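Asker: what follows is a predicted protein model with its sequence.
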Amino acid sequence: MSGPLEDIRVIDLSRIVAGPLATQVLGDYGAEIIKIEQPGVGDDSRGWVPPAAPDGSAAYFFAINRNKKSVTLNLKHPRGKEILKALVRHGDVVIENFKPGTMEDLGLGYDVLCRVNPRVIYCGISGFGASGPDRERAGYDSILQGVSGLMSITGERDGRPVKAGVAIIDEITALYAHGAILAALRHRDRTGRGQKIECSLLESGVATMMNAANAYLIAGMVQGRWGSAHETVVPYQAFRARDGYLIIGVGNERLWKTFCDAIGAPEWADDPRFDSNARRVERREELVRLIEARLAAKSRDEWIREFSAAGLPTGPINTVDQTFADPQVLHRGMVQEIEHPTAGRVRLVGIPVKFSDSPGAITEPPPLLGQHTAEVLGKLLGVSAAEIEDLKREGVV
C-alpha cells in the first residue's frame, strides 16, 4: 500500500522547525519532498548539537527531516535560480520560511513561480506575517511564545513566565501549514489553479490561545498562570502521591462522584463546599490540600491503577525515557527504527496518524547534506554527471 500523497512533489526551501515539520508530515503521507539547502551549510538545525547521533549528526535535525531528499542549490546564482524554476515546473507545492520579501528579492517570489507553474501551491511561513508593521521582524518559536501571550499563562502562579519544553508554536504552525496545503491541493483538484498561502508563528500562536483568548474576548478576563492546574475546572492538575506525581482530570459532575468514591471520600460528592465545579473552583486550595493528604497514603502507580479501573482520566508524569518505554506508546508504533547512511540504525518517533487503506510510512532516513543532488537533477531535469560537476565548480550546487 502507498501513502495518500504519493503523487505529490514538494519543493521545500524551509529550514529550522516549522517548515521542515510541515513537509515531514507530507512526506510521511507519501509526498516526495525535495529539500533545497545551501551548499556547504545546509539547514541551521544540522548544527544544533548536542545531542547527536553516533556520527555527530544533530538529533534535532533527525526529528523533522525524514522522508526527504537533500539537494544543495545556491539560490543567489543565476543558474541556481533557473534550476529551482525547473524543479517548480515539475512540482506541486513550494514551501519557504524566509523573511517576507526575501524570495521576491531573489526573483523567485510567488508572482514569478506561478507563471512557471500556474498549478503550484506556494506556502510562505514567517514569524509575524507577510504584511503589517512587524512583517520584517525576526521570530523564533520562543519569541512568539512570548508575543502571542502563551508564556504569560504558562508557569506557576507566583513564578516567572515559562516557555513550553518543546517548540510548540513552531509545531502548531507546521500543522496549520500542512492542513492549508492539503486544502489548497483540494481546491486545485476542483479548479485547476494553484494559490499562495501565508502562515505565521504569530497568528498560529494567537490561535493556540483558544479558551484563554476567548475568556478575554468574550468575558474580559485576562488569564494568569496556573501551573499544571486548570483555571476553570477543579480538580484538574498534577498531584503528588507517596512516591511521585500523577495527573488527574475531573471534567464533569459524574466524574467528580466517581473520583470521590475512588479516593475513599464519597461524602465529598454531596459536600456543599464541593458539590459543583463552580464551588470547587472557589475552594480550590482547600480541596487540593484534602486530595493530596489522601493521595499520600499510596504510591503513584497504585492510584493510577485504581483510578483507571474506575474510569477516571489519569496518568503518570513521565520523563522522556519513561514515555518511550510505555507499552501503549510502543504498541501504537510510536518508536520506529531505520538505517542511516552514516549514523547506522537510529530510532525515530513514529507517525501519529493511522490510515486504514493508505498508511503513512518512514521509508527514508534524514538525508546527508546534498545526498540526492545528482539523483534529483539527473532524473527530474536530465542534468548529466558532467554538468553536475560543472555546477559544483561554479558553486551552484
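Answerer: In hand now; what should we look at?

Asker: make it CA atoms for all contacts and neighbour counts henceforth
Answerer: OK.

Asker: show me where the stretch 1-150 of the chain has strands.
Answerer: Defined through DSSP state E, counting those that start in this stretch, the strands belonging to the stretch 1-150 of the chain, from first to last, are 9-12, 32-37, 69-72, 93-96, 121-126.

Asker: can I get the ones you listed in a markdown table with mean neighbour count?
Answerer: Compiled in a markdown table, these are given as follows (neighbours: other Cα atoms under 10 Å):
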| stretch | mean neighbour count |
| --- | --- |
| strand 9-12 | 24 |
| strand 32-37 | 25 |
| strand 69-72 | 25 |
| strand 93-96 | 24 |
| strand 121-126 | 26 |
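
Asker: include distance to residue 51 when you put those into CSV, please.
Answerer: Listed next are the strands of the stretch 1-150 of the chain as CSV, based on distance: least, Cα to Cα, whole Å:
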stretch, distance to residue 51
strand 9-12, 25
strand 32-37, 22
strand 69-72, 22
strand 93-96, 26
strand 121-126, 27
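
Asker: so which of those is nearest residue 366?
Answerer: Put simply, out of the strands of the stretch 1-150 of the chain the one that sits nearest residue 366 is strand 69-72, at 8.2 Å, with distance taken as Cα to Cα.

Asker: and the closest one, how far out from the chain middle?
Answerer: Distance, stretch centre to chain centre, for strand 69-72: 22 Å (Cα atoms, centre = their mean, to the nearest Å).

Asker: run through the neighbouring helices and strands of that strand.
Answerer: Here strand 69-72 is seen to pack against strand 32-37, helix 373-381 when contacts are counted using 3 or more Cα pairs under 8 Å, 6 or more residues apart in numbering; DSSP states H and E.

Asker: here comes the other one, which I'd like you to weigh against the first:
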Amino acid sequence: MTLPDPDTAASAATGGSGPLSGLRVLDLSRILAGPTATQLLGDLGADVVKVERPGTGDDTRGWGPPFLRDAQGRETRESAYYLSSNRNKRSLAVDLASEAGVALIRRLARKADVLVENFKVGDLAGKGLGYEVLAAENPGLIYCSISGFGQDGPYAGRAGYDFLIQGMGGLMSLTGRPDAEGGEPTKAGVGIADVMCGMYASNAILAALHHRSATGEGQYIDVALLDTQVAWLINQGAAYLTDGNVPPRRGNAHPAIVPYNAYPARDGAFILAVGNDAQFARFCEVAGEPELARDPRFARNADRVRNRAALEPEIERLTRTRDKAGWIAALEAAGVPCGPINDVGEVFDDPQVRHRGMRIAMAHETPATGEVALIGNPLKLSRTPVTYRHAPPRLGADAASVLSGWLGLGEGDIGELVRGGAIVTEDEAGNEAGDDKA
C-alpha cells in the first residue's frame, strides 16, 4: 500500500472550497436517503468518508443494470443507482462485526463533526457506537439517525423502504388515474420518499451545525422516512385536516386549480398550467373562444374547480385542434404557462437543462472514456458554489488517504488494520469486472 502525497491527503481531508469546507462527515448510511443527504454535504465542500461493508459495500452497488463498463466492455460493480448519490465521498471498507473495526469507527468519530447512519434501530448502540457513547468522547458531534419509522413508536423496529413509505404515507393514494378511469394507486417513478428524507436530514444537520457554532453543543437527530413523507403531503394533507374529506386520485389534474392538466393535442399531450383568472382569459383568446372566460361557471378559479366536469371537456375539445408545438409557441407568447412532457433523454438534451449545468462529467478510472456522466447539483451559490471533486468511489479505495488524513496513521499502522481484519483496501475489496454484485 502506498500512502498519498501529504499535500494531496491534506487537500482531500479538507473537502472542497464550498461553505462546508473543513467539515468532516462520517457516513455510515447506505441505499438512498442517507447517501442523498451526505452527497449534498459533500457538494457543499464537506469531507465525506463513506463507511461500507467489506466485500459487498453499499447495497445499491448491486442494484442494476445498468452498470459502468470497463475498457473491455465488461460490467463492473459500479451501478448507475450507486453513482447517483455517492459523489464527493471517499470509501473506507470497515468490518463492523470485528472489535477492531468498531474501535476504528470510534476513533474516526472523535475526529468527525457529523455522523450519519441508517442501521436498524439499536444496532449501532449494541456495538458501542450509539450517540451517548460517541458524544461522551466528542461532545460537539452531530449524530443523525435515518430510519423508516423513527427511533421510537410501535413501528420503530421495522425496516423501511421507499415503496412501503410511499404507500403508508399517503402519496400513492394521491398518484395515478381516478378509480372511475380504471386507475389504481401508483408510486412515483423515482425513490422520492428516500430523496426527500435525505433533504430533511441535510437541513436538520445544517441547523444543528448552526446551533453548535453558537453554543459548542452537538446533538442527536432522529429523522424518519414516514414522518417526512407525511410532512410533504403539504396542501393535500392540509386540505384533509381542514375539511375532513379524503383527497382522491386525480391523475394529472390539480385539486385546487383548473385548467391544470395534461391535455390532448393532435399529435400527443402537452401541459397547460393556468394559475389565475387572467391567464385563463388569455388562454381562451389564443384558443379563439374568449367568451368561455366570461361564462359565470368558469370566470373565477373557484368556479372552474367546482365546475371542472363541465369545463375539462371544453378544454380538450379546443386543444385537439392544434399540434403540441403550435399550442406551446402560441401560449408562451401570450404568457400562459405550458410545456411539453419530456422523457428522460429529452430532459438532458433540453437547452435550459444544459445551460444550468444539470448534466456533468467527472473523471473516473473505470470506463474506457475515463469519465462518468452524473446529474449536477441544483444549488447555485454566488460566493461559495458547489464543487465536484471526487467521483463516486470504488469500494475501499480511500483507506490510505482517510486514515492518514483523519488519524495521522502511517503505512505500517494501516497495514496492521488490514492484517487484523478491521478494514479492507481496494486491492482486496473486489472491484474488478465480473465480481459478485449482490
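Answerer: Now that the structure is in, tell me what you want to look at. Everything quoted here is computed from the prediction, not taken from an experiment.

Asker: tabulate the helices and strands packed on strand 69-72 of the first structure in CSV, adding columns for distance to residue 265 of the first structure.
Answerer: Listed next are those as CSV, based on distance: least, Cα to Cα, whole Å:
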stretch, distance to residue 265 of the first structure
strand 32-37, 57
helix 373-381, 67
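
Asker: and of those, who's closest to residue 269 of the first structure?
Answerer: Across these, the minimum distance to residue 269 of the first structure, taken as Cα to Cα, is reached by strand 32-37, at 55.5 Å.

Asker: ok, average deviation of the closest one from the second structure?
Answerer: In this overlay with the second structure, the average offset of strand 32-37 of the first structure from its partner residues is 0.4 Å by mean Cα distance after the TM-score superposition for the first structure.

Asker: which part of the second structure lines up with that strand?
Answerer: Matched against the second structure by TM-score structural alignment, strand 32-37 of the first structure falls on residues 47-52.

Asker: for residue 358 of the first structure, which of the helices and strands packed on strand 69-72 of the first structure is the nearest?
Answerer: Within those, the stretch nearest residue 358 of the first structure is strand 32-37; the backing value is 15.4 Å (Cα to Cα).

Asker: name the helices or strands packed onto the closest one?
Answerer: Using 3+ Cα pairs under 8 Å, 6+ apart as the contact criterion, the neighbours of strand 32-37 of the first structure among helices and strands are strand 9-12, helix 18-28, strand 69-72.

Asker: which one of the ones you listed lies closest to residue 140 of the first structure?
Answerer: helix 18-28 (9.8 Å).

Asker: ok now that closest one, how far from the chain's centre?
Answerer: Taking the mean of its C-alpha atoms, helix 18-28 of the first structure sits 9 Å from the chain's own mean (Cα atoms, centre = their mean).

Asker: and for stretch 218-235 of the first structure?
Answerer: Relative to its chain's centre, stretch 218-235 of the first structure lies at 25 Å (Cα atoms, centre = their mean).

Asker: give the aligned range of it in the second structure.
Answerer: Using TM-score structural alignment, stretch 218-235 of the first structure corresponds to residues 242-259 of the second structure.

Asker: neighbouring contacts of that stretch?
Answerer: For stretch 242-259 of the second structure, the surrounding residues in contact (Cα atoms under 8 Å, 6 or more residues apart in numbering) are 173-179, 185, 236, 239-240, 260-262, 272-275, 280, 301-302, 304-305, 308, 312, 315.

Asker: just the ones of the residues you listed in helices?
Answerer: Secondary structure assignment by DSSP state H places 173-174, 236, 239-240, 280, 301-302, 304-305, 308, 312, 315 of these in helices.
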